[in-house]
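A.B. asks: sequence below, structure please.
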Amino acid sequence: MKAIAIKQYGGPEVVEYLELPDPKVGPDSVLVRVRAAGVNPVDWKIRDGHLDGVLDVHFPLIMGWDVAGVVQAVGGAVTEFEPGDEVIGYVRKDAVEHGTYAELVSAPVRTLARKPAALDWAAAGGLPLAGLTAYQGLVKALRVKAGETVLIHAAAGGVGTLAVQIAKALGARVIGTASERNHAYLRELGAEPVTYGEGLADRVRALAPDGVDAAFDLVGGGAVGVSAELVADPRRIASITDYGVVALGGHYLFVRPDAADLTELGRLADEGKLTVPVASTFPLAQAASAQALNAEGRTRGKIVLLVD
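C.D. replies: Coordinates of the predicted model:
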């Protein structure tokens, strides 16, 4: 099969388009023919070696954790899926080696759910990691409820866009930080936009004089500190970038594969409550260019690799 892999850590120059052996299918896994693979910041951070201290890595390393595709074969213990099923997955395994930037991937059933019918392949491929991050942060860490006000930092980004929609589906009021060029976009999603930067806490209080019930940091910097000024209970602050939130009593979130959570995201999509804006698509062979665009951090929505 064709795959995007690296043989050592480094920048975009180490990314190769290779012919590699088809993956083996274990008893609790299925073989997925990949139609789309989302590109996420963690992909190029692994490539650069930034996560070497926490992840067991083996070379050659096929990159990617997001997938949307069609089941080709099932392992001996699998009863959840059968060949021909369309699935999505956040295929993070215990070791980083056999990723989703490939024509085929062997995926444990615990990482998969059925593809939402409402999403095309590109949108489906961009949903899993970002969608699970948003869902697990809002529902499991922050426990956002109807009628509450939640502040989402970097609300127009890949995770933020989904977090806004999920929070709205939960019945919450959403205040989202973004640059002014993205304010109209956030209003379309149902959020109340505020410009990030110095004076943010005052701008949020102008919209919510009593502060907010919960805050979700997707950008880092001083977002956790601002959140602490606005949230009465520090247990209602979560961050995916700043581990210092734990010292305040909040939650540091590293997203986990979860079939039930993926299924719930699919339900929201099929009910018209969740869309996945796709900023750009690239063919598999141009994965290095897709990662470079992702690393710029200025795209609105998801960057996705399409696999023929």
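
A.B. asks: from here on, just use CA atoms for contacts and neighbour counts.
C.D. replies: OK.

A.B. asks: now do the same contact list for residue 180.
C.D. replies: For residue 180, the contact set (Cα atoms under 8 Å, 6 or more residues apart in numbering) comprises 194, 195.

A.B. asks: state the helix or strand in which the nearest residue to residue 49 once chain neighbours are set aside lies.
C.D. replies: Closest residue in space to residue 49, ignoring its immediate chain neighbours: residue 9 at 5.4 Å, by Cα to Cα, 6 or more residues apart in numbering. Element membership for residue 9, per DSSP states H and E: none, as it lies in no helix or strand.

A.B. asks: now do the buried residues in stretch 180-198.
C.D. replies: By 16 or more other Cα atoms under 10 Å, the buried positions in stretch 180-198 come out as 182, 183, 185, 186, 189, 190, 191, 192, 193, 194, 195, 196.

A.B. asks: which residues does the last one contact?
C.D. replies: With contacts taken as Cα under 8 Å, 6+ apart, residue 196 has the following neighbours: 177, 178, 179.

A.B. asks: so which of those residues wins on neighbours?
C.D. replies: Per-residue neighbour counts (other Cα atoms under 10 Å) across the contacts of residue 196 peak at residue 177, which has 28 neighbours.

A.B. asks: give me the three-state assignment for that residue.
C.D. replies: With DSSP: H, G, I helix; E, B strand; the rest coil as the basis, the three-state label of residue 177 is strand.

A.B. asks: ok, which stretches of the stretch 101-250 of the chain are helices?
C.D. replies: 121-126, 128-135, 158-169, 183-189, 200-207, 223-230 (DSSP state H, counting those that start in this stretch).

A.B. asks: also this sequence, please, to line up against the first:
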Amino acid sequence: MRALGYRSWGKSDKLEELHIPIPSLASPHDILVHVKAVGLNQADAVKGLGYSRLLETIRLPYVIGHDYSGIVSAVGASVTDFSPGDAVYGFSMRAGAAAEYLLLSPKFKHCISKIPGNLSFEESASLPVSIHTALRAIQQLDGMSGGLEGKTVLVTGGLGGAGSMALQLLKPIFGAGKVITTLSTAKIPLLSTVLGEGLVDQIIDYTTTDVIAEAGPGTFSSAVLGP
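C.D. replies: Next up is the predicted model:
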């Protein structure tokens, strides 16, 4: 099958089309997905450089892609929640999604769910890592601060992957009272176009303004979310 990845560690100019065997089910808990779309993240660039070898075992050739969407092609005998033909999306901690087929195995941490509503494969593949990162960060803040309802929260990089997801969760789901975000000058007009109105109360241009001074010392009721 065709895949996209690295035969030698380096920047994106080292990416190339790979030809590797189609994976097969190795345990009764495995799921094989015929990939329709893949989402790329900063982690793909970091792993491509080989830096993550300090923390995990990865080998060449290395296939990139953590976020994916596609159709379940085959399942192991013990899999009951998914069947061949299901439209699914999720993320794989070991990457490998930028290929025609992706094998999901319990021994490698992964997340998989059926695609909700009328989301396209492309839309679904853009979501998992960013929304999971944002949701887990907000849940941690919510637990540490006695709840975010009615409080002021600062989201840095409001149009970044995790930042944009956080902005869509804070008021509607967690009841935050005031949401402040930081953006560069050129991105400020894009916020309402991308996310609509009512999610952000204050935008601070971090390229021209001291963020803490603009928001006011002691303003934030919770920790700061990264992009």
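
A.B. asks: what residue of structure 2 matches up with the residue nearest to residue 49 of structure 1?
C.D. replies: Aligning on TM-score structural alignment places residue 9 of structure 1 opposite residue 9 in structure 2.

A.B. asks: circling back: quick one: which of the buried residues of stretch 180-198 of structure 1 is nearest residue 45 of structure 1?
C.D. replies: residue 196 (24.8 Å; Cα to Cα).

A.B. asks: what does that closest one align to in structure 2?
C.D. replies: By TM-score structural alignment, residue 196 of structure 1 lines up with residue 206.

A.B. asks: for residue 202 of structure 1, see how far away the residue sitting furthest away from the middle of structure 1 is.
C.D. replies: Farthest-out residue of structure 1 from its mean C-alpha position, per Cα atoms, centre = their mean: residue 209, at 31.5 Å. The gap separating residue 209 of structure 1 from residue 202 of structure 1 is 9 Å, by Cα to Cα, to the nearest Å.

A.B. asks: same check, this time on residue 21 of structure 1
C.D. replies: When residue 21 of structure 1 is compared with residue 202 of structure 1 (using Cα to Cα), they lie 57 Å apart.

A.B. asks: neighbour count for the two, which is higher?
C.D. replies: More neighbours surround residue 202 than the other of residue 21 of structure 1 and residue 202, with 15 against 10 (other Cα under 10 Å).

A.B. asks: in a markdown table: the contacts of residue 196 of structure 1, plus distance to residue 145 of structure 1.
C.D. replies: What follows is the contacts of residue 196 of structure 1, written out as a markdown table (distance: Cα to Cα, whole Å):
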| residue | distance to residue 145 of structure 1 |
| --- | --- |
| 177 | 20 |
| 178 | 23 |
| 179 | 27 |
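
A.B. asks: taking the centroid of structure 1, which residue is nearest it?
C.D. replies: residue 130 (1.6 Å).

A.B. asks: for it, which residues are in contact?
C.D. replies: 158, 159, 162.

A.B. asks: tell me the spacing between the second one and residue 166 of structure 1.
C.D. replies: When you say that, I think you mean residue 159 of structure 1. According to Cα to Cα, residue 159 of structure 1 stands 11 Å off from residue 166 of structure 1.

A.B. asks: list residues touching both of these two?
C.D. replies: Contacts common to residue 159 of structure 1 and residue 166, judged by Cα under 8 Å, 6+ apart, are residue 134.

A.B. asks: residue 61 of structure 1 corresponds to which position in structure 2?
C.D. replies: In structure 2, residue 61 of structure 1 lands on residue 62 (TM-score structural alignment).

A.B. asks: residue 5 is in contact with its match, correct?
C.D. replies: Yes: between residue 62 of structure 2 and residue 5 there is a contact at 5.4 Å, judged by Cα atoms under 8 Å.

A.B. asks: of the two, which one has the most company?
C.D. replies: Legend: neighbour count by other Cα under 10 Å for residue 62 of structure 2 and residue 5, higher for residue 5 (25 against 22).

A.B. asks: so who does the closest residue to the more buried one other than its chain neighbours touch?
C.D. replies: Nearest residue to residue 5 of structure 2 in three dimensions, chain neighbours excluded: residue 63, at 4.2 Å (Cα to Cα, 6+ apart). Contact analysis of residue 63 of structure 2 by Cα under 8 Å, 6+ apart lists 3, 4, 5, 6, 95, 96, 97, 98, 99.
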